[in-house]
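Colleague: Could you look at this predicted model? Sequence included:
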Amino acid sequence: MTASYRRSTEPLSPHLLPSLALGQSPVPDGDGRITPLPWRLRREALGRSTPGKSHGQGRRSQHPPAGEAPPLLTVADVMTRDVVSVSTATPVSEIAGALSGKRISAVPVVGVDGSLLGIVSESDLIRRAEIGTQRRRSLWRRVFADASAEASDYVRAHGRKARHVMTLEVVTVTEDMTLAEVADLMERRRLKRLPVVRGNRLVGIVSRSDLVRAVARHRVPSFANPATDDTILRDLSARVEALSPSPRLINVSVHRGNADIAGLVESAAEREAILVAAENTPGIRSIQDRMILRPRSVS
């Protein structure tokens, strides 16, 4: 149920909130073709001792006890383990077909021992002679251009193997990194996916879509022992104090899980943030929004 709020200085009818929880691994072979990774190597790469072990064994609980912060998700919780990868000898045309056919934005380049050597992404394939998008320098630019740079551009535009177009400096992550760290890295480096390594060995890949799927799987936990009004009030008051620049101007009360929030806020954004904080406070059944914008003095 989606919460909606009317802007009013008069007491409003409580808005009920939901209170219950909604209840072929390709890898290149010697000739550069994309082929399934043998199960023995897959099991070693995944760190499994027995093939029959449940994927969820040893995982942390997704439903923490009331009053405790939820556990931080790590790369190991969401990463894709069956990774499409290529060798240095894989044809560029085959790589392009894999990217478009599987709707992925990059493929790691690995050695025969599974070590990560590089990565080929969509950006590595947009300057190609086949489609007439190779770099063209004017005559005067060629005079001052670095000869090695010219040669490198030519190889990347005309080379037919992965080794000709792959990026060697690869940004990687490890299985124990938190999703917050991964999101920061993706945002800062403007990357869509990151290889996951154990040492220098490729064990998976984590992408933006993996993070989105984690959001989709999230469910609000239900608690066996409902929080008391005093517990809810302390929790919500702490959230309001952290969000509002003037928390003393806001009054919060809770009765039988029904929260009443009144007072002055500096902006509509602050008001919305407080309402969202209330929605996320365990134990709250409904919200009365009686906040108003603080009048601005006119000089």
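Modeller: Looks like it came in fine.
Colleague: all contacts plus neighbour counts: C-alpha atoms, from now on.
Modeller: Fine.
Colleague: May I ask which helix or strand encompasses G101?
Modeller: helix 92-102 (DSSP states H and E).
Colleague: for F223, same thing?
Modeller: Using DSSP H and E, F223 is not contained in any helix or strand.
Colleague: Repeat that for E150.
Modeller: Per DSSP H and E: E150 is located in helix 147-158.
Colleague: for the helix or strand just after that helix, packing partners?
Modeller: Counting by DSSP H and E, the next helix or strand C-terminal to helix 147-158 is helix 162-165. Applying 3 or more CA pairs under 8 Å, 6 or more residues apart in numbering; DSSP states H and E, we find helix 162-165 packed against helix 147-158.
Colleague: With N251 as the reference, measure out to A227.
Modeller: 20 Å (CA to CA, to the nearest Å).
Colleague: hang on, I meant R42
Modeller: Counting by CA to CA - R42 and N251 are separated by 57 Å.
Colleague: With V83 instead?
Modeller: For V83, the distance to N251 - CA to CA - is 53 Å.
Colleague: out of the two, which sits in the more crowded spot?
Modeller: V83 (20 against 15; other CA atoms under 10 Å).
Colleague: Which strand or helix spans that one?
Modeller: Applying DSSP H and E, one finds V83 in no helix or strand.
Colleague: Surely it is in contact with I205?
Modeller: Yes: V83 sits in contact with I205 when judged by CA atoms under 8 Å, with a separation of 6.6 Å.
Colleague: Can you tell me the element the residue most central in space within the chain falls in?
Modeller: Of all residues in the chain, the one closest to the mean position by CA atoms, centre = their mean is L211, 3.2 Å from it. Assigned by DSSP H and E, L211 belongs to helix 208-217.
Colleague: and the comparison structure, right after this:
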Amino acid sequence: MIAANVMTNTPITVNENTPVFEVVDLLLDLKISGLPVLDSNGIMVGIITEGDLLRRSELGTEIKRPHWQELFLGPDKLAKDYVQSHACYAGAIMTARPLTVSPEAPLDEVIGLMENNNIKRVPVVKADKLVGIITRVDILKALRTILQRDRTPERAHEKNTDDNSMQKEIIDRIHSQPWAPKSNIRINVKNGVVDISGAIWDENIRAALITLIEEVTANGDICDHLVFIEPTTGFCIAKNG
């Protein structure tokens, strides 16, 4: 999946001369937390978010520092803080040159940008023009579409294979996972019920194995006979023991 599959097309934008009041009004009315900012040529030059509007003189929340700290920061940083808390227009408050992606960017790359930079949205740009925006909500909508599709009777029927095929698929998937204790796990499928047995050294591995089986079977018909071996003492603890 790529950015173009997920993004919101023609997102709502503001320009550099949009008054702060109108920006706040849009954020609240649209129930969103950020807006791209365009220049007079329609080129995106920044993004303004709710985070840019928290330190405002109107709220009495502008940054206040002790005098000794102001001496170390210098007038340029203090002047920048003043603009942030007092400016009247979006262009002066926005975050300039935000991170962007192309429409062809893989979705995992987009999510990586969000996670690594602690941001909630990524503008999608092509030839310097804003063509869309991806927010966390857009990603959740894409996930919902896939989950809904997988719940249809047609997709559920696709997973109802015979016991041998199901057993082989589960074993193949276990062998493909770096976390799985391949030589210690035994799988047997009979009448659609999966029996899993063997030894594990971490309860997270049990949860991962059950999750893997549920992905294949699309049901909860699993008999868990895994035995947990306590790493320090070597004691064996059965699930119900």
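Modeller: Nice, thanks for sending it over. The structure displayed is predicted, hence computed values, not measured ones.
Colleague: And the TM-score between them?
Modeller: In this superposition the chains share a TM-score of 0.85, using TM-score structural alignment, normalised by the length of structure 2; 227 aligned residues with a CA RMSD of 2.2 Å.
Colleague: Next one: the equivalent of H158 of structure 1 over in structure 2 relative to L26 of structure 2, how far apart?
Modeller: In structure 2, the residue matched to H158 of structure 1 (TM-score structural alignment) is H86. Counting by CA to CA, the separation of H86 of structure 2 from L26 of structure 2 is 19 Å.
Colleague: again with L113 of structure 2
Modeller: 25 Å.
Colleague: And for E109 of structure 2?
Modeller: Applying CA to CA to E109 of structure 2 and L26 of structure 2 gives a distance of 29 Å.
Colleague: For these two, work out which one has more neighbours and name it.
Modeller: Between E109 of structure 2 and L26, L26 has the larger neighbour count (other CA under 10 Å), namely 18 against 13.
Colleague: Not counting its neighbours along the chain, what's nearest the equivalent of the more buried one over in structure 1?
Modeller: Structural correspondence for L26 of structure 2 with respect to structure 1 (TM-score structural alignment): A98. Closest residue to A98 of structure 1 apart from its sequence neighbours, by CA to CA, 6 or more residues apart in numbering: I104 at 7.8 Å.
Colleague: What number of residues are in the vicinity of the one you found?
Modeller: By other CA under 10 Å, the residues close to I104 of structure 1 number 16.
Colleague: now swap in V189 of structure 2 and tell me
Modeller: Neighbours of V189 of structure 2 under the rule other CA under 10 Å: 20.
Colleague: would it count as being in a strand?
Modeller: Yes: when DSSP: H, G, I helix; E, B strand; the rest coil is applied, V189 of structure 2 is found to be in a strand.
Colleague: That one reaches N164, doesn't it?
Modeller: Yes: using CA under 8 Å, V189 of structure 2 is in contact with N164, at 7.1 Å.
Colleague: aligned partner of D289 of structure 1 in structure 2?
Modeller: Counting by TM-score structural alignment, D289 of structure 1 corresponds to D224 in structure 2.
Colleague: do the same with S253 of structure 1
Modeller: Aligned against structure 2 by TM-score structural alignment, S253 of structure 1 finds its counterpart in N188.
Colleague: so who does its match touch?
Modeller: Q167, V194, D195, I196 (CA atoms under 8 Å, 6 or more residues apart in numbering).
Colleague: and the gap between it and G220 of structure 2?
Modeller: To G220 of structure 2, N188 of structure 2 is 15 Å away according to CA to CA.
Colleague: any idea how far the aligned partner of T61 of structure 2 in structure 1 is from I119 of structure 1?
Modeller: Under the alignment (TM-score structural alignment), T61 of structure 2 maps onto T133 of structure 1. For T133 of structure 1, the distance to I119 of structure 1 (CA to CA) stands at 21 Å.
Colleague: Of the two, give the one with the bigger neighbour count.
Modeller: Neighbour totals were compared for T133 of structure 1 and I119, and I119 leads with 26 against 12 (other CA under 10 Å).
Colleague: Doesn't that one belong to a strand?
Modeller: Yes: with three-state DSSP as the criterion, I119 of structure 1 is part of a strand.
Colleague: Would you mind confirming that it is in contact with H164?
Modeller: No: the pair I119 of structure 1 / H164 is not scored as a contact, 11.2 Å apart, by CA under 8 Å.
Colleague: Give the residues shared as contacts by the two.
Modeller: Counting by CA under 8 Å, 6+ apart, no residue touches both I119 of structure 1 and H164.
Colleague: could you pull out the strands for structure 1?
Modeller: For structure 1, applying DSSP state E gives strands covering 15-16, 26-28, 34-36, 106-110, 116-121, 193-198, 201-207, 250-255, 258-265, 286-293.
Colleague: Format these as CSV; extra columns: distance to M177 of structure 1.
Modeller: Below are the strands of structure 1 laid out as CSV (distance: least, CA to CA, whole Å):
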stretch, distance to M177 of structure 1
strand 15-16, 37
strand 26-28, 25
strand 34-36, 28
strand 106-110, 19
strand 116-121, 18
strand 193-198, 10
strand 201-207, 11
strand 250-255, 37
strand 258-265, 37
strand 286-293, 37
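Colleague: how near is the aligned residue in structure 2 for M186 of structure 1 to G234 of structure 2?
Modeller: Under the alignment (TM-score structural alignment), M186 of structure 1 pairs with M114 of structure 2. The gap separating M114 of structure 2 from G234 of structure 2 is 42 Å, by CA to CA.
Colleague: Looking at these two, which is more packed in?
Modeller: Counted by other CA under 10 Å, M114 of structure 2 and G234 do not tie: M114 has more neighbours, with 18 against 10.
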